[in-house]
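Undergrad: have a look at this prediction, sequence included:
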Amino acid sequence: MKGKIILCIALVLTNLAGFAQKQEGQYSLEATYGGSFASKPSITQFGHYDLGIRYMFDPNWGIKFDFGHDKFRNDETPKQGVDYTRLSLQAVHNLGRTLNIPKATGGAVNALAHAGLGLSVFKSTQQKTKDNMGNLIVGVTPQIYIFEDMSLQLDFSYVVNLLQHFDYDGTYHFEGAPKSFTGGHATASIGIIYYLGKRHSDYDWR
């Protein structure tokens, strides 16, 4: 199932990339890989990845659609945990322009801020049912300029899960009948931004 989702997203991103080449505005494809950090129970796991496409309306504001996946496993019982899948639509602000970061660093460093909401699913190794949730996400993305069509990105995000039932070890949070609660986890990742369209990376860097 996960493979089918990734394939569908790849096809959508490919079609959007072709469309972006003919449009004004700044389009970019983005991919990161890194770690996830949950506190209830405490689990730190490398296995987070994120794929997305971003469109900047102007040098200050834009939107992005992204797909995130995380794998959480309990260290004491490695077979227990959850696979987490997220789709989110987010607003993006060019924080670097507000703080004059590119100018201060000679065009070498920038930073974006992003926040939005979407849908999430927990697939537990312990339960047959899936946990369908809403999500809120907020984060910051420092950037390092490579060349006109590409930059390196670091991303630090926190995801709030609404109507969560499973803990990150795959068991129900409350005993007895399942009850919902608000949970969350953090991610830290590194990846690449590839710019598309007529403006290349103008809105991020110039």
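TA: Nice, I can see it.

Undergrad: CA atoms for contacts and neighbours, from now on please.
TA: Fine.

Undergrad: list of residues touching the top strand by length along the chain?
TA: The strand spanning the most residues in the chain, taking DSSP state E as the definition, is strand 130-147. Counting by CA atoms under 8 Å, 6 or more residues apart in numbering, the neighbours of strand 130-147 from elsewhere in the structure are 86, 88, 107-124, 151-166.

Undergrad: now restrict those residues to buried residues only.
TA: Buried subset of the contacts of strand 130-147 (neighbour count, 16 or more other CA atoms under 10 Å): 86, 88, 108-124, 151-166.

Undergrad: in strands, which of these fall?
TA: Per DSSP E, strands hold the following members of the buried ones among the contacts of strand 130-147: 86, 88, 109-124, 151-164.

Undergrad: ok, second structure coming up, stack it against the first:
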Amino acid sequence: MRFIIILSLFFLSFNAAQAQQFNNFSLEVGGGAHFPFNPKDSKDQTSLSNYISMKQFQVSGRYMFNEKIGLKGQYAYFYFQDKENHLNKSAMHKVTLEAVYNLGNALNFNYAFQERFTLLLHGGAGISFLKPKESYDFEKIGNLQLGITPMVKISNQVAFYMDVTPVLNLMQHYSYGGELLNADYKAQSGFFLNANAGFVFYLGSRNQHADWY
């Protein structure tokens, strides 16, 4: 029964999108830097600033139901490595689902800035897969995030974006250097800031996307 309801809602939203005069889908591709704040391995006196790097990228698919509200699914990859000791390292794959709200459209930013600038607010939850050093297993970590995305329209098909997103890891057992944080396997919360930039590619046959309609 639940599946039928979800399927019905999907078809209703699809039919509504067909009647609209703008495109709904977009693809985002970018990369940037990450800034870890915690947890810190008490056995490792290395500053977490050693793990700040540009070794990350992400790709997202976004669907706007109307000019203000949408959903975004995202895959992101992060590589943490100690600048002074390259043996201390970990890799993280993160998948999230977020709600998106077009603040620029809601506040008429598009008109004030000649329809070239807008601002997206996004937030949601997901799961990360952290691979510690010298391990073949991935730790599964639930996470929450909330970010803001300024965008500049280049053409009807492309926009440039910048994004700042704090990420909260709910239960993390390994440090960014790949070490077990606690011998008793007690989890800690983790937190890092993700800053990146890239391009939005608008998909569809109509001239305008919902971001700029």
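TA: Yep, that arrived. As the structure is a computational prediction, the values presented were derived from the model and not from experiment.

Undergrad: just give the TM-score of the two.
TA: Both chains were compared after superposition, and using TM-score structural alignment, normalised by the length of the first structure their TM-score is 0.84; 184 aligned residues with a CA RMSD of 1.7 Å.

Undergrad: for Pro59 of the first structure, which non-adjacent residue is spatially closest?
TA: In space, and not counting its chain neighbours, Pro59 of the first structure is closest to Tyr203: 4.3 Å by CA to CA, 6 or more residues apart in numbering.

Undergrad: and if you look at Pro41 of the first structure?
TA: In this structure, Pro41 of the first structure finds its nearest non-sequential neighbour in Tyr168, 6.4 Å apart by CA to CA, 6+ apart.

Undergrad: pretty sure that neighbour contacts Ala38?
TA: Yes - judged on CA atoms under 8 Å, Tyr168 of the first structure makes contact with Ala38 at a distance of 7.1 Å.

Undergrad: state the distance from the residue of the first structure positioned farthest from its centre to Gln80 of the first structure.
TA: In terms of distance from the mean C-alpha position of the first structure, Gly176 ranks first, at 33.3 Å (CA atoms, centre = their mean). In this structure, Gly176 of the first structure and Gln80 of the first structure are separated by 19 Å, where distance is defined by CA to CA, to the nearest Å.

Undergrad: quick revisit: and Tyr168 and Ala38 of the first structure? Which one has more around it.
TA: When Tyr168 of the first structure is set against Ala38 and neighbours are counted by other CA atoms under 10 Å, the residue ahead is Tyr168, at 29 against 18.

Undergrad: can you give me the helices for the second structure?
TA: Across the second structure, reading from the start of the chain, the helices by DSSP state H fall at 2-19, 103-106, 109-112.

Undergrad: buried deepest among these, which one?
TA: Looking across the helices of the second structure with neighbours counted as mean count of other CA atoms under 10 Å, the highest average goes to helix 103-106: a mean of 20.

Undergrad: what span of the first structure is it aligned with?
TA: Across the first structure, the stretch matching helix 103-106 of the second structure (TM-score structural alignment) is residues 95-98.

Undergrad: just give me the mean distance for that stretch relative to the second structure.
TA: Once the two structures are superposed, the average separation between stretch 95-98 of the first structure and the matching residues of the second structure is 1.4 Å (mean CA distance after the TM-score superposition for the first structure).

Undergrad: let me see the contact set for the spatially most central residue of the second structure.
TA: In the second structure, the centroid-proximal residue (CA atoms, centre = their mean) is Gln74; its distance is 5.6 Å. For Gln74 of the second structure, the contact set (CA under 8 Å, 6+ apart) comprises 58-61, 94-97.
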